[in-house]
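Colleague: Need coordinates for the following:
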Amino acid sequence: MPSKIHYEKYANWRPFWKKLKRKKNDQIYNVVNVSIEEFTATTNYLRNRLPFELTTPKVAIICGSGLGQLADVIENKVEFAYEEIPGFVSSTVQGHVGKLIFGLLGDKKTPTVCMAGRFHFYEGYTLQQVTFPVRIFKILGVEVLIVTNANGAINKDFKVGTIGVINDHISLPGLAGSNPLFGPNLSAFGTRFPPIFDAYDYNLREIAFKAAESLKFPKGTLKEAIYAFYAGPSFETRAEARFLKSMGSDLVGMSTVPEVIVARHCGIRVLGFSLVTCMLSIAKVKCADPAEQDLNYVEEPQVNHEEVLQVGKERASDMQKLVGTIVDLIA
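Modeller: A predicted model of the protein is given here:
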């Protein structure tokens, strides 16, 4: 926790600090009406603890389940535990380290900020809390957000280990809760009704495939995909998976879309990756009615979070190389 000296040094921040600070066992609070001054106060808190070369990162990376090792390739690191940062909440899910890491990435030493672990709607946080860091990135000067996740596939064309390059998403109110822009519009960041039809930047997607080619990844390692946001924290039922597939979804996960919407509202360009860690069943459940039973029915294995984390570890090296190369190409 901050010392007495710290509080005296930043006494003028106290009104913002008190409003943003959360109690350990009271993580639910309404940040819909957070002002630009409060976002600025959090940004200044970080900048005052960073060397000058890291105060204006150009790229931000959000790491999904098991993908926190992306931060291992960042040099000259300065790390902040989420609990130390005013306005941030805690990451409570296995596979999410819970650190904000600043440093230099790639051969061109691009100033970068990385979330080693993210926040989720299903952890009990509001979508405004989940996306709070994205607006901090905007004030810091971030121009490109690379958001990653580890998820299940419902399209048989995708295999475990495939890296989905997200080109569109589906988010239904009944499945994923409300939009993170719900409430008074923060006009300092963007318009009341931002267009999301081009949420995933075409040029960045092109660069992603060029990077994969330069790294000599096998053909098909990267594959464009439509991503469906599902609230969680349970994995989808078979009927839900079939429903989402019928709408055109290739992959299903419990994150990413809220951050992307807020990033686009802020004018940040987005590149999204979804690592396929499991295949979701779309087969109908076994019928208990003897008259309707399928004698050839084969039970499919159940999905589990440990499988998700394991595949993330196995593909960590490829993801590190890919993201580092992309950042160099962007720079």
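
Colleague: can we go C-alpha only for contacts and neighbour counts from here?
Modeller: OK.

Colleague: Please list all residues in contact with Phe102.
Modeller: 54, 57, 74, 76-79, 111-114 (Cα atoms under 8 Å, 6 or more residues apart in numbering).

Colleague: Make JSON lines from the residues you listed and add neighbour count, distance to His169 and secondary structure to it.
Modeller: Conversion of the contacts of Phe102 to JSON lines gives the following (neighbours: other Cα atoms under 10 Å; distance: Cα to Cα, whole Å; DSSP: H, G, I helix; E, B strand; the rest coil):
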{"residue": "Leu54", "neighbour count": "21", "distance to His169": "32", "secondary structure": "helix"}
{"residue": "Pro57", "neighbour count": "22", "distance to His169": "27", "secondary structure": "coil"}
{"residue": "Ile74", "neighbour count": "23", "distance to His169": "29", "secondary structure": "coil"}
{"residue": "Asn76", "neighbour count": "16", "distance to His169": "35", "secondary structure": "strand"}
{"residue": "Lys77", "neighbour count": "19", "distance to His169": "33", "secondary structure": "strand"}
{"residue": "Val78", "neighbour count": "16", "distance to His169": "33", "secondary structure": "strand"}
{"residue": "Glu79", "neighbour count": "17", "distance to His169": "32", "secondary structure": "strand"}
{"residue": "Pro111", "neighbour count": "24", "distance to His169": "29", "secondary structure": "strand"}
{"residue": "Thr112", "neighbour count": "27", "distance to His169": "26", "secondary structure": "strand"}
{"residue": "Val113", "neighbour count": "30", "distance to His169": "25", "secondary structure": "strand"}
{"residue": "Cys114", "neighbour count": "25", "distance to His169": "23", "secondary structure": "strand"}
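
Colleague: All the helices of the chain, in order from the start?
Modeller: 4-9, 14-20, 36-47, 127-140, 173-176, 202-214, 238-246, 257-266, 305-314, 316-330 (DSSP state H).

Colleague: still on that earlier bit, quick check: of the contacts of Phe102, which lies closest to Glu143?
Modeller: Glu143 has its nearest neighbour among the contacts of Phe102 in Pro57, at 8.4 Å by Cα to Cα.

Colleague: To compare against the first, here's the next sequence to fold:
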Amino acid sequence: MLLEQIETASQYIKDKTGQFKPEFGIILGTGLGALVKDIDISFSISYSDIPGFPVSTVESHSGKLIFGELSGKRVVCMQGRFHYYEGYTMQQVVFPVRVMKWLGIHTLLVSNACGSLNPEYKISDLMIIKDHISLFLPQNPLTGQHFPEFGDRFPDMSEVYDNILVERAADIAKANSITTHTGVYVSVTGPQLETRSEYRILRQLGGDVVGMSTVPEVIAARQMNMRCFGLSVITDIGIPETLEKAELSKIIAAAQAAEPGMTLIMKELLTYL
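Modeller: The predicted structure is shown next:
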């Protein structure tokens, strides 16, 4: 039973971390693991050691749960996430977020690498997510048996990403001269990248960037009444007229180039919480 699996995993983690009680959860995306270097680490647990936890199979996703302090706040950080395209169910993809809630998390900060649909965005720019469009349908982390312990069966999604955090992040970026946009993230299943025609359609739908993660975790977090903040790094350009072949090495390099700015925003944002 899912609830029992969550309780078992969270109890295992509590036994390993003792009196450490995190309040903020962080999920690091492709090529964005360096934030961990700024955490005053108290505990590190491999995903493979946690009962019921999936294991990262994607290159650049380390697969560790990091506990410590960042900007004076107690955090638990996922160094590597899970994707639907890896063969996991949506319930498995969001399992760590459910466990975080059981550990006491009330705010979730999520990062990802993505492709730009907006011609004004450049490689290694950052985008603060103000809203999203989910194209994972018919897959959804809330389908199937409903557990009242998670929250509402039909959770409201009119303000998925906390407006106050969105505004503060934009102010932080401006004050530190970090090139940042505010826009809409479109989620797709992947793992293939989009065709020229698909990029056109996604832009027409209102998307500014497209990626293969984030939305399932945020949906689950909002159901459990967590505050959510999302930050995307532009790692490739999906403009049909100028489309170039994407390469993983270039994507990771672009993410790493943007990482200092992302890290600063995340760290500064925590000081407000």
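
Colleague: where does the TM-score land?
Modeller: With the length set by TM-score structural alignment, normalised by the length of the second structure, the two chains reach a TM-score of 0.96; 273 aligned residues with a Cα RMSD of 1.3 Å.

Colleague: In CSV: the helices of the first structure, plus mean neighbour count and distance to Gly164 of the first structure.
Modeller: As requested, the helices of the first structure are exported to CSV (neighbours: other Cα atoms under 10 Å; distance: least, Cα to Cα, whole Å):
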stretch, mean neighbour count, distance to Gly164 of the first structure
helix 4-9, 10, 44
helix 14-20, 16, 35
helix 36-47, 18, 32
helix 127-140, 22, 22
helix 173-176, 13, 20
helix 202-214, 17, 11
helix 238-246, 17, 15
helix 257-266, 24, 14
helix 305-314, 17, 13
helix 316-330, 19, 12
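
Colleague: Next one: the closest residue to Glu300 of the first structure other than its chain neighbours from Ala241 of the first structure, what distance?
Modeller: Leaving aside its sequence neighbours, Glu300 of the first structure sits nearest to Ser281 (Cα to Cα, 6 or more residues apart in numbering; 6.9 Å). Applying Cα to Cα, to the nearest Å, the value for Ser281 of the first structure to Ala241 of the first structure is 7 Å.

Colleague: okay, and the common contacts of these two?
Modeller: Common neighbours of Ser281 of the first structure and Ala241 (Cα under 8 Å, 6+ apart) are Ile154.

Colleague: circling back to that earlier point, give the equivalent position in the second structure for the residue nearest to Glu300 of the first structure.
Modeller: Under the alignment (TM-score structural alignment), Ser281 of the first structure maps onto Ile239 of the second structure.

Colleague: Near its match, how many other residues are there?
Modeller: Ile239 of the second structure: 18 surrounding residues under other Cα atoms under 10 Å.

Colleague: That one touches Tyr199, doesn't it?
Modeller: Yes. Using Cα atoms under 8 Å, Ile239 of the second structure is in contact with Tyr199, at 6.9 Å.

Colleague: and Gly232 of the first structure, which of the helices of the first structure is closest to it?
Modeller: Judging the helices of the first structure by Cα to Cα, what sits closest to Gly232 of the first structure is helix 173-176, at 8.0 Å.

Colleague: what about that closest one, distance to the chain center?
Modeller: Computed by Cα atoms, centre = their mean, to the nearest Å, the separation of helix 173-176 of the first structure from the middle of its chain amounts to 18 Å.

Colleague: just the strands in the stretch 151-300 of the first structure please.
Modeller: Taking DSSP state E, counting those that start in this stretch to define them, one finds strands in the stretch 151-300 of the first structure at 163-171, 222-229, 251-253, 269-279.

Colleague: So which elements touch the second one?
Modeller: Contact here means 3 or more Cα pairs under 8 Å, 6 or more residues apart in numbering; DSSP states H and E; on that basis strand 222-229 of the first structure packs against strand 163-171, strand 251-253.

Colleague: would TSV of these with distance to Ala316 of the first structure be doable?
Modeller: Compiled in TSV, those are given as follows (distance: least, Cα to Cα, whole Å):
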stretch	distance to Ala316 of the first structure
strand 163-171	11
strand 251-253	19
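
Colleague: can you put these in a markdown table and add distance to Ile136 of the first structure and mean neighbour count?
Modeller: Below are these laid out as a markdown table (distance: least, Cα to Cα, whole Å; neighbours: other Cα atoms under 10 Å):
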| stretch | distance to Ile136 of the first structure | mean neighbour count |
| --- | --- | --- |
| strand 163-171 | 23 | 22 |
| strand 251-253 | 24 | 26 |
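
Colleague: out of these, nearest to Ser317 of the first structure?
Modeller: strand 163-171 (12.7 Å).

Colleague: how big is the offset of the closest one relative to the second structure?
Modeller: Taking mean Cα distance after the TM-score superposition for the first structure, the mean distance separating strand 163-171 of the first structure from the aligned residues in the second structure is 0.8 Å.

Colleague: whereabouts in the second structure does that strand align?
Modeller: So strand 163-171 of the first structure sits over residues 126-134 in the second structure, by TM-score structural alignment.

Colleague: Give me the distance from that stretch to the chain's centre.
Modeller: On the basis of Cα atoms, centre = their mean, stretch 126-134 of the second structure sits 11 Å off its chain's mean C-alpha point.

Colleague: that older thread, please name whichever of the helices and strands packed on strand 222-229 of the first structure is nearest to Lys313 of the first structure.
Modeller: Ranking these by proximity to Lys313 of the first structure (Cα to Cα) places strand 163-171 first, at 13.5 Å.

Colleague: Ile196 of the first structure maps to what in the second structure?
Modeller: Counting by TM-score structural alignment, Ile196 of the first structure lines up with Met157 in the second structure.

Colleague: show me what contacts the residue lying closest to its match once chain neighbours are set aside?
Modeller: Sequence neighbours aside, Arg222 is the residue nearest to Met157 of the second structure in space, at 7.7 Å (criterion: Cα to Cα, 6+ apart). Arg222 of the second structure makes contacts with 155, 157, 160, 228, as judged by Cα under 8 Å, 6+ apart.
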